[in-house]
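Engineer: Below is the structure, and that's it, no one-letter string:
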């Protein structure tokens, strides 16, 4: 038995894969911890009534920290393991939450958000990495996509806590929710102690027996002789042998032929997920509905909460069917739908809105058109549903499974860092954008979605149902702009194929890890 984890828990791949998702929930907690206070007078008074640029900077502080955290994973996950990286992220989050909860001015709040962002960056890169390496191919997409579901739950739970606390007078209305968000991080860090390490990382660190035991517990009901277990074990060992003969791991490996293309795909998908416009609908939904003509703080909070509930509910079909439907169909359908709904929102805003003043600030707002206001709200809901069932889960799953083990930690961290780079830029840019070009902001993001559709159609091959090692065969074909033409059975191996290769190379010494 591997040291440090409970065998009964480790035998259930769903429990092992889904518990780490609490790390994704931290990101969700942050989103609604900000969106729900944008029209909270106690928050405004405490932090000097921040304008659009200042509020954008406060929100952007978290993804700025996340960018750094995601890059750190490239070293940390290889050095100390995937499991310990997740544990560390939880404790860093606790420190950031304490600073936010106690913040007395913008500077202290920003520092707390940067530190919390560091934790989110660590978790957002290491959790999908851990999940992809510890789950069987048949359920890998389902488990990794639960990362996105945990984000939606974090958003929802924190939002309702904020909603309840909004009836409290004074600074407790936002300090209590900011303090309570430490609890999931503590549960994550303590709970991960009883879960196993990634068998692929163990194999890469000369702990083969422990790796085989974990694979048997997770994928073979404890039977180390199970065919799937033996196939995975043989493939991982073959891959480790090959990668060690290639020399020490380096960032330069990311620009080698065959790898650079995949780094580009991983980074691009994370970029497109941010440019889809979901940032507007999550961080700044208060501003969106305000511009639609929805007035009254309570009515706005209720409308927002419906959106967050839909986000949770419509992620479920993706979790259940992502491995059956495939990654490409979901991405292609999602980008088209999201582009359509955003164009419609922009058209309604542009056709029926005008500049007005809300809460002392200039706002492009729809007034006197109740049906149009409802139409904008419905389109916003449909946009979120489209993201939740397509781009949301797949944007975490795809980058976590397309890289060889040799560069997986570094490549996933770079791809995730791209997510946070664009998250940072958009979190800061959207409030000034809505305050200056108003409804045209939606046209910009709608166009991004249509551009993403074209890129995905030509360049993103299907990866569903393949082991991480079989995906190597898919990308080794060299097809760059003909991704639609790669069949699902390409790269499939049997135990005989892998064992045959090992027999051919058994005269070679197994290189030690440097």
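Structural biologist: The structure has been received and is ready for your questions. Treat the numbers as computed from the prediction; the structure is a model and nothing was measured. Residues are numbered from 1 along each chain as shown.

Engineer: C-alpha from now on. contacts and neighbour counts both.
Structural biologist: Fine.

Engineer: Just give me how far stretch 193-210 sits from the chain centre.
Structural biologist: 24 Å (C-alpha atoms, centre = their mean, to the nearest Å).

Engineer: Show me what counts as buried in it.
Structural biologist: 195-205, 208, 210 (16 or more other C-alpha atoms under 10 Å).

Engineer: Okay, strands next: where are they in the stretch 251-400 of the chain?
Structural biologist: 353-358, 361-366 (DSSP state E, counting those that start in this stretch).

Engineer: Check the secondary structure at residue 466 for me.
Structural biologist: Assigned state for residue 466: coil (three-state reduction, DSSP: H, G, I helix; E, B strand; the rest coil).

Engineer: Report how many residues lie close to it.
Structural biologist: Neighbour count for residue 466, taken as other C-alpha atoms under 10 Å: 23.

Engineer: show me the contacts for it.
Structural biologist: 137-138, 491-492 (C-alpha atoms under 8 Å, 6 or more residues apart in numbering).

Engineer: List the ones among the residues you listed that fall in helices.
Structural biologist: Using DSSP state H, the members of the contacts of residue 466 that fall within helices are 137-138.

Engineer: Against that first model, consider the following:
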């Protein structure tokens, strides 16, 4: 196949798509199946976080947990919910340096160690102080693992499936949410403290799997190239993307594009260090978008449901423990289905369409939820309480169109390699700040002003919709390197030119291999 002939006169993306073997599908290629299986091991990092959100909701519905810890209220309850994110804050200064310094895989393993230790302490704790300390450890480990895992998914995926797989990362938050919801629903019937200790044990499962298996996952070819290990990077790409054929046109194109993009970033001093995040107009725009969607993801009214659904139930008269846990479990399954559906539409419908549809739908249904909550609070209308539950489900259907699958994948794809770990760390830091704020403020506000607190979120959701309309840039149908360069104008043009040159070099190398049976020019 003549690579240069395909590329000449076309965009890099068009050339890239023409290089994909149409017969190499995820379901009929053994090595892509193996690769995707390893990526699932990385994707479940988000399950630990999702498990935690639902666990704290469920525990507050259990009399056994409430009695063991003397019914935490107010600031203590806020600290219990916020401490995981405080632990994450403590880990953020280390996360990007570990990911870029020692690699994605070792960073995930280190994070898993902390999360296993935290889950063990949470299971065995004898007082509220140990419980708080355990959740701090879980948050600390999660900040390290969740910086590295989604980047590795994005950087090692077979290119055709990258958007869907990277979008599934945050989507699998709900897999942990479902396990926590339904295990708590079952163990709530145990009339002793094991009703809440058993779910605490289950929280460690993703981390235990990663502790033993993450070393079998391929390291990021982009990380390897950045460390001068080009031969190993080429071997990794070839092994998983082309059945080991290091002369495959797709592999050679990927390899040359990665080398070109990383070289361009390393040669540009403005793309080095933390100051680089705001050094150029393109980078400043990236950071505004990243910080905004990170904050929006936790400050769209969903924080009330994720951590304080029990309190929301109380405001509309649903106080039975079994009913509360049942609704929580069903909601988790509903969310997972919508989020998975949206993950597979990202290249079909586009990021911008999904973000705007999501924000508009959330604004509508949260407003209706607020109206019905007011009707129940003022008039005690039972039908209004039932409508609140319906509108919570509809609200989350629209939330899951964008703010579950896209916030991680969109953040990673608009960042160039040299800034990816640091920029993603800023994203995670923003989420933690938003969560801590919510987890302290929400219980206090709900206790003092009830349904009127919802009005704040109605106004904020309207602002989010307007912001996203003006700032979100469409990125569908682009390679990872091209997407990252989209914000830089001149750099995008340079990447276009470099991609054509890379394709020509790939063609020469491919022809030379055919003639000589060797592959010249790869640095060991």
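Structural biologist: The structure has been received and is ready for your questions. All figures in this text were calculated on a predicted structure; none of them were measured in a lab.

Engineer: related to what we said a few turns ago, adding neighbour count and distance to residue 232 of the first structure, write the contacts of residue 466 of the first structure out as CSV.
Structural biologist: Supplementary listing: the contacts of residue 466 of the first structure in CSV, determined by neighbours: other C-alpha atoms under 10 Å; distance: C-alpha to C-alpha, whole Å:
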residue, neighbour count, distance to residue 232 of the first structure
137, 21, 10
138, 14, 13
491, 18, 14
492, 15, 12
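
Engineer: Tell me the one of the contacts of residue 466 of the first structure nearest residue 340 of the first structure?
Structural biologist: Minimum distance to residue 340 of the first structure across the contacts of residue 466 of the first structure is 32.4 Å, recorded for residue 138 (C-alpha to C-alpha).

Engineer: Okay, the equivalent of that closest one over in the second structure and residue 499 of the second structure: tell me how far apart.
Structural biologist: In the second structure, residue 138 of the first structure lines up with residue 160, judged by TM-score structural alignment. Counting by C-alpha to C-alpha, to the nearest Å, the separation of residue 160 of the second structure from residue 499 of the second structure is 18 Å.

Engineer: what residue of the first structure takes the place of residue 107 of the second structure?
Structural biologist: Per TM-score structural alignment, residue 107 of the second structure is aligned with residue 85.

Engineer: which stretch of helix or strand covers that match?
Structural biologist: helix 82-101 (DSSP states H and E).

Engineer: Can you name the element that comes right after that helix?
Structural biologist: helix 106-134.

Engineer: sorry, back to before: farthest-apart pair in the contacts of residue 466 of the first structure, please.
Structural biologist: It's 138 and 491 that sit farthest apart of the contacts of residue 466 of the first structure, by C-alpha to C-alpha, at 15.0 Å.

Engineer: okay, whichever helix in the first structure runs longest sits on what stretch of the second structure?
Structural biologist: Secondary structure of the first structure per DSSP H: the longest helix is helix 405-436. Using TM-score structural alignment, the residues of the second structure aligned to helix 405-436 of the first structure are 417-448.

Engineer: buried ones in that stretch?
Structural biologist: 417-436, 438-440, 442-444, 446.

Engineer: re earlier: tell me the one among the buried residues of stretch 193-210 of the first structure nearest to residue 222 of the first structure.
Structural biologist: residue 210 (12.4 Å).

Engineer: mean shift between whatever helix or strand that closest one lives in and the second structure?
Structural biologist: In this structure, residue 210 of the first structure sits in helix 208-219 according to DSSP H and E. Superposed on the second structure, helix 208-219 of the first structure shows a mean distance of 1.4 Å to its aligned residues (mean C-alpha distance after the TM-score superposition for the first structure).

Engineer: what range in the second structure matches the next helix or strand after that helix?
Structural biologist: Next along the chain after helix 208-219 of the first structure, taking DSSP H and E as the criterion, comes helix 227-245. Mapped onto the second structure using TM-score structural alignment, helix 227-245 of the first structure covers residues 249-267.

Engineer: Neighbours of residue 370 of the first structure, how many?
Structural biologist: 12.

Engineer: Quick check: the aligned residue for it in the second structure?
Structural biologist: So, by TM-score structural alignment, residue 370 of the first structure is matched to residue 382.

Engineer: residue contacts, that match?
Structural biologist: Counted by C-alpha under 8 Å, 6+ apart, residue 382 of the second structure has contacts residue 376.

Engineer: again, only using 10 Å
Structural biologist: The contact partners of residue 382 of the second structure, by C-alpha atoms under 10 Å, 6 or more residues apart in numbering, come to 316-317, 372, 375-376.

Engineer: how near is it to residue 136 of the second structure?
Structural biologist: 40 Å.

Engineer: re earlier: mean deviation (superposed) between the longest helix of the first structure and the second structure, please.
Structural biologist: With mean C-alpha distance after the TM-score superposition for the first structure, helix 405-436 of the first structure averages 1.1 Å from its match.

Engineer: Superposed on the second structure, what's the mean shift for the very next helix or strand once past that helix?
Structural biologist: The helix or strand immediately downstream of helix 405-436 of the first structure is helix 440-459, counting by DSSP H and E. In the superposition with the second structure, the average deviation recorded for helix 440-459 of the first structure is 1.7 Å (mean C-alpha distance after the TM-score superposition for the first structure).

Engineer: Report the secondary structure state of residue 228 of the second structure.
Structural biologist: Strictly by three-state DSSP, residue 228 of the second structure counts as coil.

Engineer: Could you list the buried residues of the helix holding residue 85 of the first structure?
Structural biologist: 82-101.

Engineer: Next, the angle from it to helix 405-436.
Structural biologist: 20 degrees (axes from the mean of the first three to the mean of the last three C-alpha atoms, to 10 degrees).

Engineer: between helix 82-101 of the first structure and helix 106-134, how big is the angle?
Structural biologist: Using the same axes, to 10 degrees: helix 82-101 of the first structure against helix 106-134 is 160 degrees.

Engineer: Mean per-residue distance, helix 82-101 of the first structure versus the second structure.
Structural biologist: Mean deviation for helix 82-101 of the first structure: 1.1 Å (mean C-alpha distance after the TM-score superposition for the first structure).

Engineer: For that helix, what is the distance to the chain centroid?
Structural biologist: 17 Å.

Engineer: So which elements touch that helix?
Structural biologist: helix 22-35, helix 52-79, helix 106-134, helix 172-180, helix 182-191 (3 or more C-alpha pairs under 10 Å, 6 or more residues apart in numbering; DSSP states H and E).

Engineer: For the spatially most central residue of the second structure, give its distance to residue 94 of the second structure.
Structural biologist: The centroid of the second structure falls nearest to residue 170 when counting by C-alpha atoms, centre = their mean (3.4 Å). Plainly put, residue 170 of the second structure is 22 Å away from residue 94 of the second structure if you go by C-alpha to C-alpha.
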